[in-house]
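Engineer: Would you be able to build a 3D model of this:
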Amino acid sequence: MIQFEVIIKAEGGLHARPAALLVNCVAQSQSKVFLIRKQDQKRVDARSILGIMTLGTVQGDQLLIEIDGPDEAQVSEAIRELFEES
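Structural biologist: Next up is the predicted model:
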């Protein structure tokens, strides 16, 4: 299992567009991916755009990303790139 933290840099948080990009990235993998909002430990499946949207993240929020599966290293790198770009 791989775990790492990211900080939401996007002004609108994880709104519809970045959430959709994340879901598409995760959907191509065989690994289980979860997002955990550090403030309240709310945990959602990263394959669910509705779940991501219910986190209600805003700029500056910290998320813990958990990835577990056969392609976790590749998924981890792809997710890190997504968060760096946004």
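Engineer: CA only for contacts and neighbour counts going forward, please
Structural biologist: Noted.
Engineer: Report the separation between His15 and Met1.
Structural biologist: Remark: distance between His15 and Met1 (Cα to Cα, to the nearest Å) = 27 Å.
Engineer: my bad, Asp40
Structural biologist: Counting by Cα to Cα - Asp40 and Met1 are separated by 22 Å.
Engineer: Let's see this one next, to set against the first:
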Amino acid sequence: MTERNTTIASRVGLHARPAAIFAEAAGNLPLEVTIALEGVPESEAVDASSMLSLMGLGATHGTTVVLRAQGDGADEALDSLVQVLQTDHDAHS
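Structural biologist: The predicted model follows:
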């Protein structure tokens, strides 16, 4: 099992637009990825490709989450998802 911890960068947290972007990225991967708040048991992790599950986490700006995946390409997959979470998708340009 491969695991990554990262912090939510979007100023509104993992909500609406950031959750949709992340869920789509996770859903496009060839393996199953789970996400949970730091400190939550692995058995309570949710499907990272489910927007409703992501929003249900209640992950706000600065919250640390744990991503987990298993199988070929897990390292690269989690690295790409960490980049999505470390981007403030609500920043106004």
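Engineer: Neighbour count for His15 and Met1 of the first structure, which is higher?
Structural biologist: His15 (18 against 12; other Cα atoms under 10 Å).
Engineer: Disregarding residues adjacent in the polypeptide, which is nearest to the residue positioned nearest the centre of the first structure?
Structural biologist: The structure's the first structure has its C-alpha centroid closest to Leu35; by Cα atoms, centre = their mean the separation is 5.1 Å. The shortest distance from Leu35 of the first structure to any non-neighbouring residue, by Cα to Cα, 6 or more residues apart in numbering, is to Ile65 (4.9 Å).
Engineer: Which residue in the second structure aligns with the one you found?
Structural biologist: Ile65 of the first structure maps onto Leu67 in the second structure when the alignment is built from TM-score structural alignment.
Engineer: ditto for Val75 of the first structure
Structural biologist: In the second structure, Val75 of the first structure lands on Ala77 (TM-score structural alignment).
Engineer: Could you find the closest non-adjacent residue to that match?
Structural biologist: Residue nearest to Ala77 of the second structure in three dimensions, not counting chain neighbours: Leu29, with 6.9 Å by Cα to Cα, 6+ apart.
Engineer: can you pull out the strands in the second structure?
Structural biologist: 2-7, 33-37, 46-47, 64-69 (DSSP state E).
Engineer: Let me have those strands in TSV, extended by distance to Gln86 of the second structure.
Structural biologist: Shown next, in TSV, are those (distance: least, Cα to Cα, whole Å):
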stretch	distance to Gln86 of the second structure
strand 2-7	7
strand 33-37	14
strand 46-47	19
strand 64-69	11
